[in-house]
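1. just coords:
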């Protein structure tokens, strides 16, 4: 809307060439910044190369806003931006210091005393006119005090990065120790950036992620050229740049959340390094083992893809467990996520939960079988399942070392109408766990069709809890697997009470190894005479004889009954 005639096609084409810019422009403030810069360039110098990285974009934005407002207030003509003056440099570095000192604590609101501590004179008209009209602003008063802020947190992060880069090149060690620790000493650019990246990865909330991306982007000559006068004594050694890139590729942080680790790849993108993309394509073709940084890059590519991935199976990738962890963020852009036996940690459950809570959430099937989630991991996962945006239909949590499923039941009760298939087999739920699960089955909005509870340490008491639940709800349950639980004949007797009801819609019932005798066969035969839905009955590994199941076998042969499959012979 801000461009005329042929310009929109050039602008849109340029943005689509960069995944970073394309995604960012879906956020209003980034869209505004991008439009401001590209409009300025096209109006002043059509021959100028359009910014390609986020750092270049913000460098140009800082320069454009400073010079545009300066010309406006000084009644000058708008021309292509040149170098910043000493006066510009002084004020912007003071703003950078303010941004830097408040970034780690995520402080975004400032008062007069905060500005004065950084050497900013709030009485200077220049502070709110020609230097930073679109960078730093004064808000309405709170408790009769004026409040100041950057127009957006990303601008604060960019100015903080500029200030820190300036401090490094000018050897202001004491300032850098505030972030890097007291043990920090003057070092080369590549070592400096490695220490900053390590520090940022230790921040659990990702407070320094974008800041670090900007820092790496500022190593490029394009950004340094735009900000000449602000970034003095910069290093332009190609060997140092290559060392930085190599350090990023070799960085290993196995205990870091994978969605944070992907920021390493973002930093490579800011440095215009596309080698990881090319390596991934070759590795996938040749089945060569993927390194951790390649997995981060691949996860980023999958996340940014306009097409939703049908299936993400981590076991199909030739990589280490740490590499698979780096791939987990891609679950946000896939329909079916198979994360079986990947040694997932709580942090990985948080990433999956985030995908379940995203709007829109694409995940309809999630398999986390064989991971030691325990109660803590399940709690994080449940936060995603409870979201109204969660559309999950199939959930497999087999062999996840679960016992207390209170958080899961609570989550399913708050968002009950999507889940169709639930597998909690090989978890020590015991009778108390089934009793809690029944709270979900009783929910009038529960549409569960498949429930698998193999080897869950259940007894006949579990049937007392389990079966009244679907009876109190117009039952949708079609497949029930209670194999390898000590139900015995008394438990089956209770099951048969449910099978006889008109609400029962069970089509498959599996009772492998449940310590059953001929008595259970008698109970089942009587129940199935009045049941018109059950199609498959599995009684394998119960030490039954042919005479025990004779009547049930006759039901299979009868055209008047729906039972089609009867399994009883031990394998």
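-> Received, thanks. From a predicted model like this one, the values you see are computed outputs, not experimental measurements.
2. could you use CA atoms for every contact and neighbour count after this?
-> Noted.
3. next SSE after the longest helix along the chain?
-> Across the chain, the longest stretch assigned as helix under DSSP state H is helix 54-73. Following helix 54-73 in sequence order, the next helix or strand is helix 86-103 (DSSP states H and E).
4. name the helices or strands packed onto that next one?
-> The contact analysis (3 or more CA pairs under 8 Å, 6 or more residues apart in numbering; DSSP states H and E) places helix 86-103 against helix 153-169.
5. next SSE downstream of the helix it packs on?
-> Next along from helix 153-169, by DSSP H and E: helix 173-180.
6. which strands or helices does that next one pack on?
-> Where contact means 3+ CA pairs under 8 Å, 6+ apart, helix 173-180 is packed against helix 153-169, helix 189-201.
7. again, only using 7 Å
-> Under the contact definition 3 or more CA pairs under 7 Å, 6 or more residues apart in numbering; DSSP states H and E, helix 173-180 sits against helix 189-201.
8. quick one on the thing from earlier: and the longest helix of the chain, which residues are buried?
-> By neighbour count on 16 or more other CA atoms under 10 Å, the buried set for helix 54-73 is 54-70.
9. who are the packing partners of it?
-> Short answer (3+ CA pairs under 7 Å, 6+ apart): helix 54-73 packs on helix 28-44, helix 221-226.
10. to residue 344, which of the ones you listed lies closest?
-> If you check each of the helices and strands packed on helix 54-73 against residue 344 by CA to CA, helix 28-44 wins as the nearest, at 34.3 Å.
11. packing partners for the closest one?
-> helix 54-73.
12. compute the inter-axis angle for the helix it packs on and helix 28-44.
-> On the basis of axes from the mean of the first three to the mean of the last three CA atoms, to 10 degrees, helix 54-73 is oriented at 60 degrees to helix 28-44.
13. angle of helix 54-73 against helix 86-103?
-> Orientation check (the same axes, to 10 degrees): helix 54-73 against helix 86-103 gives 130 degrees.
14. quick one: helix 54-73 to helix 153-169, angle?
-> Going by the same axes, to 10 degrees, helix 54-73 makes 100 degrees with helix 153-169.
15. another structure for you, compare them:
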């Protein structure tokens, strides 16, 4: 049968080879063949234990739908029953979704008037589809949760009777056999439900024979068809609030189109445009929808720990956008200062929605959009509101030089409020750095800038250094980890360190500075005008040869309080030199990282002796070295000598179980001390 279907499709394509106009007309026919194959596959895959229930369900639906009841206004009998198949008149259904999408693009490109398009469309031939084609992939609107189709028409035209015929034809095996089960509900009946009810409970209320196998039914959602009839009759505002909450609680997004649609109905303009099809949307219901949106934003804004939480928050942003209600945005987000979508993929449409919503209120101070797969087109949609945020995280997105250029424009905005900007790993090069540097030279709000893991190179860092020397530059914290900096580029940077009065934190880790580059940095540290308090020099190729210059700087610098020297080949000899610098009374080191530096028990003795005089030491990192139980006694004495020590890391060394126990026992003597072994 599969081969026959493939052969039929191939013949159809061959027949249209010399007639390009017939290809579009063949698509529904091809869809028919594909749906027939799906129906055959669905019947073969149906689990044995479900077949009996399916047969019972077919019989139940057949009994419910085989009779058509007609109101007889001019006869003594008010209602008369007829066989459905004898009285059913096929409706003419036209397909307009694709036409609307095409016209939307035309309007954007040409600015054509909507009424002009409407007259043109109504004057032409509309595409007709059969009832059995309603849920084919060619006609239906697709989403992550499945496909959906909406049918609209004036009251009394026969939509409900059409639904009855669809259910009857499925029950008798005529159409839609790709669906294992069909569930049909009337909004008129939903109005009678007073309490909160789940979809499972709704199914079991009408079809109790699913009670023991409903879990199995849900395992194949592609084989389920839900029909909701009579949206214009759904009047109860209490029920719609329950329905909204229930739909929003699903995690697979199957009801998102519906929820955004309902939120859009809360917009007066949208509701008026749909009154012809759906009837008047009651004011009380509108208020219920708005209240529900408010509660959802309030509940979701402070809970973004998981990806599902962030997705729920993003959905609420879409609801606010659909409502087009400025007052609603201000009321719901007026107390929200942080929006975090870190790690959640955002489309350009999502970015446009966020831009619109943030633009309606000025309370968002922290916007975290790191690793959201935003590219230049998404950033362009966010552009109008980026300058409003104080903390802006965009790291891990493929912005490139063109994206950073857009961001630089936000930094040059006279009303820019950005204080902290995260641009790590965004594909920035020395070419794009020119625009950024131009913005840094004039911006008065930015104090923290992260440029880690961008291919700036020496030329790019040279540009950044020039900006740091500008008197208007207010940068206090700068991260330049792994940007391809070498000794050559360090010369320009060091010059800026000696003259910039605001820079207090600098991370240069992961760059190939070598001993010569560290020597330049050390010279800057000895300059009394240098205000650096935190310095990262991890994995820069530093050896014991370069440690001598660094030790000299440590012995005279009175501003440096944190120093990261991990992942360098210092060895015991290099640590001995650093220890000499730390021992000096002018040294103010409070946090020292010396992990992965080939430190042994011999080198620890010098370090412990020097650090024991640093009573202000708060944190010490000695992990991933070669320390053994020989160092336990020295470490215990050091810990007990430092009353302010808050944390010491000793993991991935060579202590025995007994050595670790001796060290851990100090935590009982020193409450508040954090020790990692």
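-> Done, it's in. Being a predicted model, the structure only gives us computed values, none of them experimental.
16. turn the helices and strands packed on helix 54-73 of structure 1 into a markdown table, including distance to residue 455 of structure 1.
-> Formatted as a markdown table, the helices and strands packed on helix 54-73 of structure 1 follow (distance: least, CA to CA, whole Å):
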| stretch | distance to residue 455 of structure 1 |
| --- | --- |
| helix 28-44 | 52 |
| helix 221-226 | 61 |
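17. out of those helices, nearest to residue 547 of structure 1?
-> The closest of the helices and strands packed on helix 54-73 of structure 1 to residue 547 of structure 1 is helix 28-44. By CA to CA, the value is 74.1 Å.
18. the closest one aligns to what range in structure 2?
-> Per TM-score structural alignment, helix 28-44 of structure 1 has no counterpart in structure 2.
19. ok, now stretch 115-135 of structure 1?
-> Aligned by TM-score structural alignment, stretch 115-135 of structure 1 falls on no residue of structure 2.
20. what stretch of structure 2 does the longest helix of structure 1 fall on?
-> Under TM-score structural alignment, helix 54-73 of structure 1 corresponds to no residues of structure 2.
21. related to what we said a few turns ago, so can I have CSV of the helices and strands packed on helix 54-73 of structure 1 showing mean neighbour count and distance to residue 552 of structure 1?
-> Converted to CSV, the helices and strands packed on helix 54-73 of structure 1 look like this (neighbours: other CA atoms under 10 Å; distance: least, CA to CA, whole Å):
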stretch, mean neighbour count, distance to residue 552 of structure 1
helix 28-44, 17, 67
helix 221-226, 18, 80
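22. looking at these, which is nearest to residue 87 of structure 1?
-> Residue 87 of structure 1 sits nearest to helix 221-226 of all these, at 16.5 Å, using CA to CA.
23. buried set for the next helix or strand after the closest one?
-> Of the helices and strands lying after helix 221-226 of structure 1 in sequence (DSSP H and E), the nearest is helix 238-250. For helix 238-250 of structure 1, a neighbour-count test (16+ other CA under 10 Å) marks 240-241, 244-245, 247-249 as buried.
24. tell me the contacts of residue 48 of structure 2?
-> By CA atoms under 7 Å, 6 or more residues apart in numbering, no residues touch residue 48 of structure 2.
25. so how far is residue 225 of structure 2 from it?
-> Note on residue 48 of structure 2: its distance to residue 225 of structure 2, by CA to CA, to the nearest Å, is 20 Å.
26. and the helices in the stretch 201-350 of structure 2, which stretches?
-> All helices of the stretch 201-350 of structure 2, identified by DSSP state H, counting those that start in this stretch, fall at 214-217, 237-248, 256-265, 268-278, 283-301, 307-323, 326-333, 348-359.
27. quick one, which of these is packed in tightest?
-> Mean neighbour count (mean count of other CA atoms under 10 Å) peaks for helix 307-323 among the helices of the stretch 201-350 of structure 2, with a mean of 22.
28. corresponding residues in structure 1 for the helix or strand where residue 169 of structure 2 lies?
-> In the assignment (DSSP H and E), residue 169 of structure 2 maps to helix 159-171. Alignment note (TM-score structural alignment): helix 159-171 of structure 2 is unmatched in structure 1.
29. how about stretch 450-469 of structure 2?
-> Mapped onto structure 1 using TM-score structural alignment, stretch 450-469 of structure 2 covers residues 423-442.
30. swap in stretch 638-646 of structure 2?
-> Counting by TM-score structural alignment, stretch 638-646 of structure 2 has no counterpart in structure 1.
31. who touches the spatially most central residue of structure 1 in this structure?
-> For structure 1, residue 351 is the residue whose C-alpha lies nearest the centre (CA atoms, centre = their mean; 4.0 Å). Each residue near residue 351 of structure 1 by CA under 7 Å, 6+ apart is listed here: 259, 329.
32. hmm, try it at 10 Å
-> The contact partners of residue 351 of structure 1, taken as CA atoms under 10 Å, 6 or more residues apart in numbering, are 257-260, 328-332, 357, 380-381, 384.
33. secondary structure element holding it?
-> Applying DSSP H and E, one finds residue 351 of structure 1 within helix 346-357.
34. so the next helix or strand after that helix corresponds to what in structure 2?
-> On the C-terminal side of helix 346-357 of structure 1, the closest following helix or strand by DSSP H and E is strand 365-367. Aligning strand 365-367 of structure 1 against structure 2 (TM-score structural alignment) gives residues 391-393.
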